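Participant: Predicted model, plus sequence, below.
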Amino acid sequence: MPRFLYVYHADQPMRPDPEQAAEAMAAWGRWMEGLGPKLVDPGEPVGISKSVTKDGVLDRVENAAFGYSIVEADTMEEACEMAKGNPMVTGGGSVEVAEVMKIDM
């Protein structure tokens, strides 16, 4: 079954108070549980990113990545539908969805 990479994006780092953080973690847990075995790798949050180009290193990345997950789905459309209920989306951010392409070596 095809695998898809979810990259979580937001314009600003989230700094919720402890109560909001607990609610957010519960929402993530419910969403992940709802995916069941289609969630291949729940992923991890990531730290502040930089962008490396031929012109140098940029300290500010617009719409920076905040984490990732890997899921299985039959189609890109199914993978996108599964992402719609993600707490990043419902909280005002976005989920980038890309199929993971296997390379035969």
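Facilitator: Structure's in. What do you need?
Participant: Please make it C-alpha for all contacts and neighbour counts, starting now.
Facilitator: OK.
Participant: List of residues touching stretch 67-78?
Facilitator: Contacts of stretch 67-78 with the rest of the structure, by CA atoms under 8 Å, 6 or more residues apart in numbering, involve 1-9, 38-46, 79, 97-99.
Participant: Which members of those occur in helices, if any?
Facilitator: In helices, defined here by DSSP state H, the members of those are Ala79.
Participant: Of the contacts of stretch 67-78, select the buried ones using a ChimeraX command.
Facilitator: Burial among the contacts of stretch 67-78 is assessed by 16 or more other CA atoms under 10 Å; the matching ChimeraX selection reads:
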select :3,4,5,6,7,8,9,38,39,79,97,99
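Participant: List the ones among the contacts of stretch 67-78 that fall in strands.
Facilitator: If you go by DSSP state E, the contacts of stretch 67-78 have 3-9, 39-41, 97-99 in strands.
Participant: In addition, the following structure is provided for comparison:
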Amino acid sequence: MKFLFVYRGGDVPEDQTDQNVHDLWRWLDDLKAQGYEAVRFAGTGRKSVSMSAVDDYSDDIFGVSIIEADSLEEAISLTTNWPELPYGGKIDILEALNEG
């Protein structure tokens, strides 16, 4: 089964930002090494597009991953040690629609 993890940032104290970024990449690399992460995207310079405008993105999403797991419960279990959790971050998990 495929799941989309949407990463929403927390409130990381400035003096812990470098360590947090290091821990986040290590966590993602571990998911990939274990065969769970199929695709990763993190970026900056984001835009929000609507019918009336193209604006700078101003929310808290900083990346997404496509995760392959046997069940939603297994996908959820992969998030328990996500380094952003202690700072109020969260991961939204979307299950892919059955394509047929």
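Facilitator: Structure's in. What do you need? Treat the numbers as computed from the prediction; the structure is a model and nothing was measured.
Participant: What lines up with Leu39 of structure 1 in structure 2?
Facilitator: Correspondence of Leu39 of structure 1 to structure 2, assessed by TM-score structural alignment: Glu37.
Participant: so its match makes contact with Phe5?
Facilitator: No: under the criterion of CA atoms under 8 Å, Glu37 of structure 2 is not in contact with Phe5, lying 9.7 Å apart.
Participant: from the chain's centre, how far out does the lengthiest helix in structure 2 sit?
Facilitator: Longest helix in structure 2, counting residues (DSSP H): helix 17-33. Its chain's average C-alpha position is 11 Å from that of helix 17-33 of structure 2, according to CA atoms, centre = their mean, to the nearest Å.
Participant: And it, what's buried?
Facilitator: Neighbour-count burial for helix 17-33 of structure 2 [16+ other CA under 10 Å]: 20, 24, 27-28, 31-32.
Participant: Pick the one among those residues closest to Thr80 of structure 2.
Facilitator: Of all the buried residues of helix 17-33 of structure 2, Thr80 of structure 2 sits closest to Trp27, with 10.8 Å by CA to CA.
Participant: Could I get the contacting residues of that closest one?
Facilitator: Counted by CA under 8 Å, 6+ apart, Trp27 of structure 2 has contacts 82-83.
Participant: what number of residues lie near the corresponding residue of structure 2 for Glu96 of structure 1?
Facilitator: Using TM-score structural alignment as the criterion, the counterpart of Glu96 of structure 1 in structure 2 is Asp92. As a burial measure, Asp92 of structure 2 scores 13 neighbours (other CA atoms under 10 Å).
Participant: I'd say Gly89 of structure 2 and Gly9 touch.
Facilitator: Yes: taking contacts as CA under 8 Å, Gly89 of structure 2 lies within contact range of Gly9: 4.6 Å.
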